[in-house]
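**Q** next comes the sequence, and after it the predicted model I'd like to discuss.
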Amino acid sequence: MKAGSVFRESIPGWLIKAGLVFCTLPSTVLLGLYNSNATYTSGYLGVEPEDMQFIMSITYGALIATMLIENRFYRFFATRNYLLGISVLSVLALMLSAYVKNFTLFIFLRVFDGIVMALPGGVMIQLLLTRFKSKSARIIVFSFFYSTLLCSPAIIANMVAFTLDRWDWRYMIYGAVGVQLFGMLIILLIFNNNRLHRSLPLYQIDYAGYILLLAVLLCGTYVLVYGEKRYWLHAWDIRLSLTVTIIFSGLFILRQRYAKRPLFNFDVLKDPNIRSGLLIFIVLYTCRATLNMVHATMVQVWHWEQLYIARVQWINAGGVVIGIVLAGWLLARQFPVRYIFSIAFAAMAVYLFWFRWLYKLDVGIEDIALPYMLQGFSVGFIFTPLVLFIVSQAPAHLSQYATRAGAATRFWGTSLGFCITHNLQVFLQRKHYISLSQYVTGTNPIAEGRIAAATQSFIAKGYPADQAANLAFRQIDGSVRAQSILLGNMEIFTYLGIFVVCFIVLILFNNHLRHTYNLFRNKIFGY
């Protein structure tokens, strides 16, 4: 059956495209809902702010695992009924999240959220591709999809800031529910009751493999996020999670090797170009994790307000859009992807080195705007070409597995990037704090003078002498901590900048990347 037959014949093509675009937005944008304002959400749930990274990661992990089986579900159901059912489940998950305050229940709810978010992705992209007839259809669709995904933190951050500035957090959830309900009306309007594919039975899905993979993703995430906080292997839960990750990974690989209908075919990883592309994704997401350090500095050191930070994020989102549009234009003109990768990482290196000099106490938006936008540009410029590059390197019968490998690599890159940057931050900040604290003593005339001046300042405000001395010391200690944060960030950005420059050299001289232009052009453009 033709893909177009799932739409009502009386609906014009432009309305079908607009409806598909609108229905694609919730599952991509809402992925970052609870990570957009970690401070508020952690306070609402009564947990630590770092727990929000785990919440985000498990949602993403559940989404990645479900991507391996979602195509079987949309093949089983009629397209309209399938999308309506997903919308109902999404509304249910959103409404429950508005009232659940128990962190354990919230974790299970976020896993369920990740599963629901993954289900419409494949069919929506497939349907969008059928509506664009040009040779650049894949570039257009993927550029739109990934621009929405990459800009979602800025979109959600501003929506959350707007909501919290006027109403309660729950109104944000109610708004998301309203979007889902409107999407259901669009589905009823543009779809008929026909099927997109021949129905396949659901009992043939490798559910055991799915459970193994989901456990690996969740336990592996737990190790990477909480390892430093729990002192790594000294904690029983880290040892248990690591053991489950290793054993279940082995079982999953063995099962996929010998399963009649595997969820993932590991033969796709035999291609050196695909391995190179996956490595580029890991490096990209490790560098992208530095954006969290920038946002943390805005709060902890520069003391910018959350509403202001949300507005500042539009600068980064603007860079993402510029990068994606420019990359799409270059791809349509068959510009070699090797140079696209190099330009993207060159922009990332400039951002890292530039920001290294901006980590000081007095910084304004005019100082950070350009390098902050460059970070978004570098990510947007490389993302769509890299996804298409990975998919184009696989044989036709393995292309779906290349897509899944890329998505899984982005997940592990996100978790690994957080783990690397977070551990470096903790180590370097502790080192600098201890080093700087040695000078805050009564024998240091400069420190003694600052403490005395701060004490007199508090006494002048009406504080008793003992309390004023305590407040003065806390003020000096806060300054030392702020300086240790800035010094640690400077080192991390310097090391990563040097690493990225070396990585650019490897990309330019990589023999596999140098000889894949024709294959990439044939797979994407058909000639």
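**A** Looks like it arrived, so ask away.
**Q** rest of the way, CA atoms for contacts and neighbours
**A** Will do.
**Q** other residues contacting stretch 254-267?
**A** Leu68, Ile69, Gln204, Ile205, Asp206, Gly209, Tyr210, Leu398, Tyr401, Arg404 (C-alpha atoms under 8 Å, 6 or more residues apart in numbering).
**Q** got a list of what the residue sitting nearest the centre point of the chain touches?
**A** Of all residues in the chain, the one closest to the mean position by C-alpha atoms, centre = their mean is Thr414, 6.3 Å from it. Listed by C-alpha under 8 Å, 6+ apart, the contact set of Thr414 reads Ser57, Ile282, Tyr285, Thr286, Ala289.
**Q** hmm, try it at 6 Å
**A** Contact analysis of Thr414 by C-alpha atoms under 6 Å, 6 or more residues apart in numbering lists Tyr285.
**Q** structure B:
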Amino acid sequence: MAAQNAYFHPRFNGYTGLVRLALIFILFAGIAQFASFGIIQAHVISYYGAQPEDVTFAFQITYVGIITTLPVQFRTYRFFNTRRYLVIAFLAGILLNTGCLLTQDLVVFTALRFLTGVVTCIIAGCMLLSIFTTLPEPKRMLVGISIFFPLILAAGLIVGIGASWAVERMDWTAMYYGLIALQVLAMPLCVIVFKEKPDVKPYPLYQVDWFGAVLFMFGAAAAAFVMIYGPKRYWLNDREIRNAVVSGVIMTALFLYRQATVKRPLIHLSVFRHGKFVFAILLMVVFYGARDSINLLYGYSAGILGWSAGDIVNAGMFNVAGVVLGTLVAVKVILVKKQNLPFLLLGGFALMAYYHFWVHLHITPDLSFAQISIPVFLQGLSCGLLFVPITVFCMASIPQTTGMTGIVVCTYARFAATLNSISGFNTLQLNYNQRHRENLSGNFAAGNELLSQRLEFYKSFFMSKGYSQGETTGLSNALVAKSAGVQSQLLTIREIFYLLGMCMAATVIVLIGFAVVSKIKTAKVERLIDRKIISEA
């Protein structure tokens, strides 16, 4: 309770559960503006008259704002008055949402989205640290993260419910009014819950590596530009991509050099000397890269099955249910015995492999809602089983003296994995679609019996509906072309999911090998200790 009294008003002494509920609502109000466009991306693209990669970059630049601010936020949280800090952040969020509502300039929208990421990080960082103070010390990291992750994932779908409702009844920009309303509700809650003057010693802001944060910001933005636009611009064949690569490498090198030399770095590079931490970060990258395949399944539902945004949100609720169930199981198992963590990793990646193979084997042009719900739930369950154990593995692999470096590097890994999945999925889809279209084009050759039968079927159908000869021929050809496009996309999705399934299976094998080697090393150390004790006796 002492830790709680440092930040929260005395009126809430003894009401820890109520405080946590208030913090969760404030957190949701803060991150809702970050996770607000995934379901209605097509509407945003149409509104700005932009290419899909332009809007994707505008979304990812928000994450650049988050990961740039995060290590700084852990310092500023101890300097500013928490209550005022949050209120000012929500006021800034309201202004940014108003700006996004009024502008139709994509460049301005992108700049506003970056600042939205900064505001989101300020609120989310405050809430993460505040939630930690309400938990017992031994369970602080585990339970705090287990609350944080499912809420971030669920926020996108919860906001998606409101967004899908809005786009079906009005202009999608009306969604901003809902985001602003959430922020207005959160501000008085901040005033009520937090003390006017927290009982903590301020952390001097001159000790924060502001220049390092600027270097990282430009490096991360350049990386996002390269990975998002690279597949469409043939990578280094494009001058802007080459310039972005050079800029990104220079900025990243300068950032790393600065972190290695300054007295108080944003992140401690010494964590990378720990082999287990590096291994855990690689698992994080693999996990998040494979997790993003769910977007291909949602895209298939919208593009091929013709689902509305509301239908996709409803299916996504099965994913959230899986995440919550998996997270509860993971937390319970780890609390019982931390040595169970390797089994959770094995089970989670094995289930992730099964999910990918299931989609590879069962995807067709006419899956039902019930059938889609199965892999969506399995994917959520595997994510719930993996996220908390991987994060705990990361944090347990480094000394406590490194502070929040583990969490910061995990967010960097999340960003890198997302960019890699965006770039990788785009590249794979372009290559596989091109190959399958070329293979299918052989069926369009004149005199092909299958093509002739299909065209005759369509022509007979349209003739029976009263269409003219010319209209019948045009419509028949269009349907054949559309059918070939759908078939090509299905084959592409199958190949991508098979590739990811094999990667997950390989990860399971690596984990088994890692567990065996760790056990052998532990047994060897125990034998050496026993020999030393016997010799001393």
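**A** Looks like it came in fine. As the structure is a computational prediction, the values presented were derived from the model and not from experiment.
**Q** helices of the stretch 151-300 of the first structure, start to end?
**A** Taking DSSP state H, counting those that start in this stretch as the criterion, the stretch 151-300 of the first structure carries its helices at 170-190, 207-226, 236-258, 272-288, 290-300.
**Q** could you export those helices as JSON lines, including distance to Thr441 of the first structure and mean neighbour count?
**A** What follows is those, written out as JSON lines (distance: least, C-alpha to C-alpha, whole Å; neighbours: other C-alpha atoms under 10 Å):
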{"stretch": "helix 170-190", "distance to Thr441 of the first structure": "49", "mean neighbour count": "18"}
{"stretch": "helix 207-226", "distance to Thr441 of the first structure": "35", "mean neighbour count": "21"}
{"stretch": "helix 236-258", "distance to Thr441 of the first structure": "39", "mean neighbour count": "16"}
{"stretch": "helix 272-288", "distance to Thr441 of the first structure": "38", "mean neighbour count": "20"}
{"stretch": "helix 290-300", "distance to Thr441 of the first structure": "24", "mean neighbour count": "16"}
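**Q** hang on, the earlier thing: what lines up with the residue nearest to the centre of the first structure in the second structure?
**A** The alignment partner of Thr414 of the first structure in the second structure, by TM-score structural alignment, is Thr418.
**Q** element containing its match?
**A** Per DSSP states H and E, Thr418 of the second structure falls inside helix 405-441.
**Q** pull out the buried positions in the helix or strand following that helix.
**A** The helix or strand immediately downstream of helix 405-441 of the second structure is helix 449-464, counting by DSSP H and E. By neighbour count on 16 or more other C-alpha atoms under 10 Å, the buried set for helix 449-464 of the second structure is Leu451, Leu455, Tyr458, Lys459, Phe462.
**Q** measure the corresponding residue of the second structure for Leu291 of the first structure to Gln33 of the second structure for me?
**A** Residue correspondence to the second structure (TM-score structural alignment): Leu291 of the first structure is matched to Ile294. According to C-alpha to C-alpha, to the nearest Å, Ile294 of the second structure stands 21 Å off from Gln33 of the second structure.
**Q** which secondary structure elements does whichever strand or helix holds Thr522 of the second structure contact?
**A** For Thr522 of the second structure, the host element (DSSP H and E) is helix 469-536. Taking 3 or more C-alpha pairs under 6 Å, 6 or more residues apart in numbering; DSSP states H and E as contact, the helices and strands that helix 469-536 of the second structure lies on are helix 341-362, helix 405-441, helix 449-464.
**Q** got these as TSV, with distance to Arg242 of the second structure columns?
**A** Listed next are these as TSV, based on distance: least, C-alpha to C-alpha, whole Å:
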stretch	distance to Arg242 of the second structure
helix 341-362	35
helix 405-441	16
helix 449-464	45
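**Q** for the ones you listed, which one ends up most surrounded?
**A** Neighbour counts (mean count of other C-alpha atoms under 10 Å) averaged over each of those peak at helix 341-362, with a mean of 21.
**Q** now find how far off-centre that helix is within its chain.
**A** Offset of helix 341-362 of the second structure from its chain centre (C-alpha atoms, centre = their mean, to the nearest Å): 18 Å.
**Q** cool, stretch 242-255 of the first structure as well?
**A** With C-alpha atoms, centre = their mean, you get 25 Å for stretch 242-255 of the first structure.
**Q** with the second structure overlaid, report how far it is off on average.
**A** Here the mean offset of stretch 242-255 of the first structure against the second structure after fitting is 1.0 Å, by mean C-alpha distance after the TM-score superposition for the first structure.
**Q** read off where that stretch ends up in the second structure.
**A** Using TM-score structural alignment, stretch 242-255 of the first structure pairs with 245-258 in the second structure.
**Q** repeat for stretch 152-172 of the first structure
**A** Under TM-score structural alignment, the match for stretch 152-172 of the first structure is residues 155-175.
**Q** and the matching stretch, what's buried?
**A** 155-164, 166-167, 172-173, 175.
**Q** which of the helices and strands packed on helix 469-536 of the second structure sits closest to Ile66 of the second structure?
**A** Between Ile66 of the second structure and those, the shortest separation by C-alpha to C-alpha is 8.9 Å, and it involves helix 405-441.
**Q** now the angle from the closest one to helix 275-291?
**A** Counting by axes from the mean of the first three to the mean of the last three C-alpha atoms, to 10 degrees, helix 405-441 of the second structure points 40 degrees away from the direction of helix 275-291.
**Q** compared with the first structure, how much does helix 405-441 of the second structure deviate?
**A** Overlaying the first structure shows helix 405-441 of the second structure at a mean distance of 1.0 Å from the equivalent residues (mean C-alpha distance after the TM-score superposition for the first structure).
**Q** now do that helix against helix 294-303, angle only.
**A** On the basis of the same axes, to 10 degrees, helix 405-441 of the second structure is oriented at 40 degrees to helix 294-303.
**Q** off-centre distance for helix 405-441 of the second structure?
**A** Relative to the chain's own centre, helix 405-441 of the second structure is displaced by 13 Å; criterion: C-alpha atoms, centre = their mean.
**Q** ok, stretch 388-400 of the first structure next?
**A** Here the centre of stretch 388-400 of the first structure is set off from its chain's centre by 23 Å, with C-alpha atoms, centre = their mean.
**Q** list the buried residues for that stretch?
**A** Neighbour counts over stretch 388-400 of the first structure (16+ other C-alpha under 10 Å) mark Leu388, Phe389, Ile390, Val391, Ser392, Gln393, Ala394, Leu398, Ser399, Gln400 as buried.
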